[in-house]
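A.B. asks: sequence plus the predicted model coming up.
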Amino acid sequence: MRDGPFDIGLADEAATRRLGEDLALALKPGDLVCLEGDLGAGKTTLARAFLRAMADDPDLEVPSPTFTLVQTYDLRVPVHHLDLYRLGAADEIDELGVEEMIASGIVLVEWPERAAGRLPPAALTIRLDQDGDGRRARISGAAPALKRLDRSLAIRGFLAGAGWSHSTRRFMFGDASTRAYETVEQGGERRILMNAPRQPDGPVIRDGKPYSQIAHLAEDVLPFVAIGEALKTAGFAAPSIHAADIEAGLLLLEHLGSGNFLANDGSPVAERYAEAGRLLAALHGKSWPETITTSQGVAHHVPAYDRGAMTIEVELLTDWYMPYVTGSPVSAEVKAAYVAAWNTVFDRLESAEKSLVLRDYHSPNIVWRDDRQGLDRLGLVDFQDAMIGPAAYDLASLAMDARVTIPPEMERATIEAYASARAAAGGFDRAGFDEAYAIMAAQRNAKILGIFVRLDRRDGKPVYLKHLPRIRAYFARALVHPALEPVAAFCQSAGLLDDTLS
């Protein structure tokens, strides 16, 4: 990983445009980028390619801000494009409000030398110079931004090695974890790029382990490869893997489509949730190994969704959510009472049916494919954290969708679609499953309440707070089951079920 200045060759105009795309996948709000070089060196070409990639619009009109000095674009991250070539005097830069621009998005500056040192420190400086028939880009800047750009350039290299050197790259989404996704297109074919570098372990929480190890979170992309191959072998629609660099955390995946579970008005489509319930019934009707050997001969042990993992997850409620709503930390005595209540409930799971738990089986992670039939109608795209645990967990994840409000009647219909399919196959303990469903629904929603607050408080992602009312309602709905009485009693005594906190 390069942590100092470096230079790269740009053989032609297309290579300069690709650098603009790579830059668009590397920058983040608060970055100021200085573009240096003589007239005709390619600064405008680079800036235009960057803006079109940010907009996901190859035809975006990008007028030169030579006379206006500033052109602002309201994109997924606001971008302020400055051209200081005709700046009258260096002190005019103060009137532009560059620091305010940086606070609101990304700032791209051509001819930064005209500012005579009055610009804030640049995250990156890119100098373009003619180099024979091509160009050479000299890149310097702050270590964090250099690291991000170096990662983006490494992804370009990975794509080239897979035969996709001339592909266009577009941001798809970054989820609540450290993974990010891109759509890449070449010759009319589309694929998905998963960018999931191995993360350093967090602080030790207990038993000498960080949270990720206690909760059995995937630490590299091997689990995704292993579980995906197992799902495909069993007849489910997981994406084919066209290229993989497990050490680097990069996968080039089949694009399964873009259909979702929502109607045009944004409401959930009941039959799609029911169909996803029936797919789970098929999945739970199969036997799953605890160790999966990939086609490359690498073994992955599927961890157990054990009490340690379940407990550390529900503790997110006392660690993050309760302090958020009460304004003060939770005492050791209160936390101990909470964990004791959950342990009483978890005892009831000893006899619950176990199966492969995909762990985040809800609408954002299931692709609806209207032109397909049977199991192929639903594409599965998020399963790297899969475990062997209570089968009911994934149905609770689906029927109490964290990102979509599912009315009680639709939840019941989804459960019935699953239960009917299981009963038809024989040997289904409905009463036992219903109890496990309520327990895992409460467990999942307690966890998510904590995670969404943590994403705001620790990770600076306040957008997740908008989901809290929905998750609180789901949590209260699950606590009605008699099996949850110890946890319900704790929540009642702690005021967590009061209207003022929900």
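C.D. replies: Sure, I can see it.
A.B. asks: switch to C-alpha atoms for all contacts and neighbour counts from now on
C.D. replies: OK.
A.B. asks: all strands of the stretch 1-150 of the chain, in order?
C.D. replies: Assigned by DSSP state E, counting those that start in this stretch, the strands in the stretch 1-150 of the chain fall at 6-10, 32-36, 70-73, 79-83, 106-110, 124-131, 134-141.
A.B. asks: check it against this one:
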Amino acid sequence: MSDREQQRLDFLKSAGLADAERAPLPGDASTRRYERLTTPSGRSLMLMDQAPAAESRPCDPAWTPAERQAQGWNAIARLSAGRIEAFAAVANHLRSLGLSAPEIMAVDADAGLAVLEDFGDGLFARVIENGEPEEPLYLAAVEALASLHQAETPQTLSGPAGEWPLQIYDAVALKGGADLFVEWMPKLEPRLVFADSALSEWDAAWAPVIREAEAQASVMAHRDYHAENLIWLPERQGAARVGMIDFQDAVRAHPSWDLHSLLQDARRDVSPELEARALDHYFTLRPDLDREAFMRSYAALAALNEARILGIFARLIVRDGKPRYRAFMARMWDHLQRNIPLAGQAVQTWFDTHVPAELRR
């Protein structure tokens, strides 16, 4: 038996779950793993397993940009490194607003283990595949975001495993994400060659988008808000019908961030008509917003995010040997090309100059 397995057994015993049946769930692109627990009485719970040493350190709010670069990707991007205390603090904040995040039943942050409420298997993507009309789900997801965005956004969140800082999705993190495109796409597609001059133009093209995004970082962003991370809970009411998971990397960001993650999804098609109706619903719920200014940022940040995701997919394929992510790239290119003209002339010119049309697929 491994030392890690003994830790799991000890933790489950301390939580009164030594007799629970354990069923591992499929993994994703992270270093986390989950098991479904079934107690002798038939209750279903989830075991979250994230060994703290499995990733580089999360970002200390006091670190300078240079220190973040030296500490690695989690520090650059202000990711939580999967820390259980981050998940617990964000969950507590969401639940305090009447939104649906899993209740934390037991937690050992030092060991990287937690027992969570089980929301079941009703991921938005799966229930829609099984015939559930998609529009009510997407409108409910927008309602949950509007509720979150209208709430006070604290700088520090508190939960059952301690406090966690809600840091700004700042220029270092945004630029680091965008730069994954120019770092990894040439490794996937050798016909793409970006000289130093092209890289300087890349930085200059995105600079105004990044400045605006940092300046308008005003709400808590889930940062991975899409149909594979939302669970339909139809027995609940209103925005609480949207069960949220995988929010441990939450930051303060521009309020458009989670919207374009939801409505310009890498993993499934969302029609332009549904996207438009969902955005109309959001603006109905938040009538004080300047819609024109908001939508300029929505398109520009969607383009930046889509370039980031293409870089991530290229890295997963080339470095991590996960070719299945290639299947998502055409959809991301479609989204990116729709947003490029709205992201500013410099961004448009850069892609027209350095990425041939036949490679945008």
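C.D. replies: It's in. The structure presented is a predicted model; accordingly, all values stated were derived computationally and were not measured.
A.B. asks: would JSON lines of the strands of the stretch 1-150 of structure 1 with mean neighbour count be doable?
C.D. replies: Listed next are the strands of the stretch 1-150 of structure 1 as JSON lines, based on neighbours: other Cα atoms under 10 Å:
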{"stretch": "strand 6-10", "mean neighbour count": "15"}
{"stretch": "strand 32-36", "mean neighbour count": "24"}
{"stretch": "strand 70-73", "mean neighbour count": "16"}
{"stretch": "strand 79-83", "mean neighbour count": "23"}
{"stretch": "strand 106-110", "mean neighbour count": "24"}
{"stretch": "strand 124-131", "mean neighbour count": "20"}
{"stretch": "strand 134-141", "mean neighbour count": "19"}
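A.B. asks: between those, which one is closest to residue 443 of structure 1.
C.D. replies: Closest to residue 443 of structure 1 of those, according to Cα to Cα: strand 106-110, at 39.7 Å.
A.B. asks: which bit of structure 2 covers the closest one?
C.D. replies: Alignment note (TM-score structural alignment): strand 106-110 of structure 1 is unmatched in structure 2.
A.B. asks: so which elements touch that strand?
C.D. replies: Contacts defined by 3 or more Cα pairs under 8 Å, 6 or more residues apart in numbering; DSSP states H and E place strand 106-110 of structure 1 against strand 32-36, helix 43-55, strand 79-83.
A.B. asks: let's see that with 6 Å instead.
C.D. replies: When contacts are defined as 3 or more Cα pairs under 6 Å, 6 or more residues apart in numbering; DSSP states H and E, strand 106-110 of structure 1 sits against strand 32-36, strand 79-83.
A.B. asks: so which of the strands of the stretch 1-150 of structure 1 is nearest residue 324 of structure 1?
C.D. replies: Closest among the strands of the stretch 1-150 of structure 1, using Cα to Cα: strand 106-110, at 30.9 Å.
A.B. asks: burial count for the equivalent of residue 253 of structure 1 over in structure 2?
C.D. replies: In structure 2, the residue matched to residue 253 of structure 1 (TM-score structural alignment) is residue 116. Residue 116 of structure 2 has 21 neighbours, counted by other Cα atoms under 10 Å.
A.B. asks: same check, this time on residue 40 of structure 2
C.D. replies: 11.
A.B. asks: what's the closest non-adjacent residue to it?
C.D. replies: Leaving aside its chain neighbours, residue 40 of structure 2 sits nearest to residue 20 (6.4 Å; criterion: Cα to Cα, 6 or more residues apart in numbering).
A.B. asks: show me what the one you found lines up with in structure 1.
C.D. replies: Aligned partner of residue 20 of structure 2 by TM-score structural alignment: residue 167.
A.B. asks: pretty sure its match contacts residue 182?
C.D. replies: No. Applying Cα atoms under 6 Å, one finds residue 167 of structure 1 not in contact with residue 182, separated by 11.4 Å.
A.B. asks: gap between residue 320 of structure 2 and residue 176 of structure 2?
C.D. replies: According to Cα to Cα, to the nearest Å, residue 320 of structure 2 and residue 176 of structure 2 sit 19 Å apart.
A.B. asks: repeat for residue 54 of structure 2
C.D. replies: Residue 54 of structure 2 is 21 Å from residue 176 of structure 2, by Cα to Cα.
A.B. asks: in terms of packing, which of those two has more residues around it?
C.D. replies: Ranked by neighbour count (other Cα under 10 Å), residue 54 of structure 2 and residue 176 place residue 176 first, with 16 against 12.
A.B. asks: so which strand or helix has the more buried one?
C.D. replies: helix 171-188 (DSSP states H and E).
A.B. asks: ok, and for that helix, which residues are buried?
C.D. replies: 171-185, 187-188 (16 or more other Cα atoms under 10 Å).
A.B. asks: can you put the helices and strands packed on strand 106-110 of structure 1 in JSON lines and add distance to residue 73 of structure 1?
C.D. replies: Shown next, in JSON lines, are those (distance: least, Cα to Cα, whole Å):
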{"stretch": "strand 32-36", "distance to residue 73 of structure 1": "15"}
{"stretch": "strand 79-83", "distance to residue 73 of structure 1": "5"}
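A.B. asks: could you tell me which residues touch both of residue 167 and residue 182 of structure 1?
C.D. replies: Overlap of the contact sets of residue 167 of structure 1 and residue 182 (by Cα atoms under 6 Å, 6 or more residues apart in numbering) is empty.
A.B. asks: where does stretch 51-71 of structure 1 end up in structure 2?
C.D. replies: So stretch 51-71 of structure 1 sits over no part of structure 2, by TM-score structural alignment.
A.B. asks: against residue 129 of structure 2, how distant is the equivalent of residue 369 of structure 1 over in structure 2?
C.D. replies: By TM-score structural alignment, residue 369 of structure 1 lines up with residue 233 in structure 2. Noted for residue 233 of structure 2: a distance of 16 Å to residue 129 of structure 2, by Cα to Cα.
A.B. asks: please apply the same query to residue 333 of structure 2.
C.D. replies: 23 Å.
A.B. asks: now do residue 287 of structure 2
C.D. replies: 33 Å.
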